[in-house]
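# My questions concern the predicted model and sequence given below.
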Amino acid sequence: MAEPALRLTGVTKRFGPLVAVDDVSFQVARGEIHALLGENGAGKTTLMNILFGRYLADAGEIEAFGR
């Protein structure tokens, strides 16, 4: 099985007492297309900001192309 292009394991982000993203884990294989869906305030934008490097996760690991 090929190494995933993106792997998140236990990613969490807090803003003070507010937990914006809580223990998110998933992986995406090369060539796959996914959608991030959820209600308002569910943490979609915060998760994308973590992936883009705008925010640092408070916990968990992120690997992109094995790094």
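Now that the structure is in, tell me what you want to look at.
# When you work out contacts or count neighbours from here on, use the C-alpha atoms and nothing else.
OK.
# Correct me if wrong: V21 contacts K13.
Yes - counting by Cα atoms under 8 Å, V21 does reach K13; the two are 5.0 Å apart.
# Use this one as the comparison:
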Amino acid sequence: LDNVNLRVRPHSIHALMGENGAGKSTLLKCLFGIYKKDSGSIVFQGREIDFKSSKEALEHGVSMVHQELNLVLQRTVMDNMWLGRYPTKGLFVDQE
């Protein structure tokens, strides 16, 4: 990534679009704590942040929806987006 500046409004949903290889996934993985950034800064809610893991990002309210071609067809779009955050017992999502 080179010379990236992205601003998003609070309490809104945004889509990051571009051609294959443009750096969309790399940017989000840096924000989400999956990749370490080489330089620059990320400011979140007025403070510079550097999440060390995706767990830490989630604890601060930052989440990411990965491209997924294997959806659960019996579920809504929202259910598929939140599937990884539902409580589970073993390998299965609790239905209660």
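Good, I have the coordinates. Nothing here was measured: the structure is a model prediction, and the numbers come from that model.
# Need the overlap of contacts for V21 and K13 of structure 1.
Both V21 of structure 1 and K13 are contacted by T46, under the criterion Cα atoms under 8 Å, 6 or more residues apart in numbering.
# sec struct for L47 of structure 1, please.
Taking DSSP: H, G, I helix; E, B strand; the rest coil as the rule, one finds L47 of structure 1 in the helix state.
# G40 of structure 2 corresponds to which position in structure 1?
For G40 of structure 2, the aligned position in structure 1 is occupied by G60, per TM-score structural alignment.
# count of neighbours near that match?
Other residues within reach of G60 of structure 1, judged by other Cα atoms under 10 Å, total 15.
# same thing with T46 of structure 1?
There are 19 residues near T46 of structure 1, going by other Cα under 10 Å.
# Provide a list of residues in contact with it.
T46 of structure 1 sits next to 13, 20-21, 55 when contact means Cα under 8 Å, 6+ apart.
# ok, it to G66 of structure 1 distance?
23 Å (Cα to Cα, to the nearest Å).
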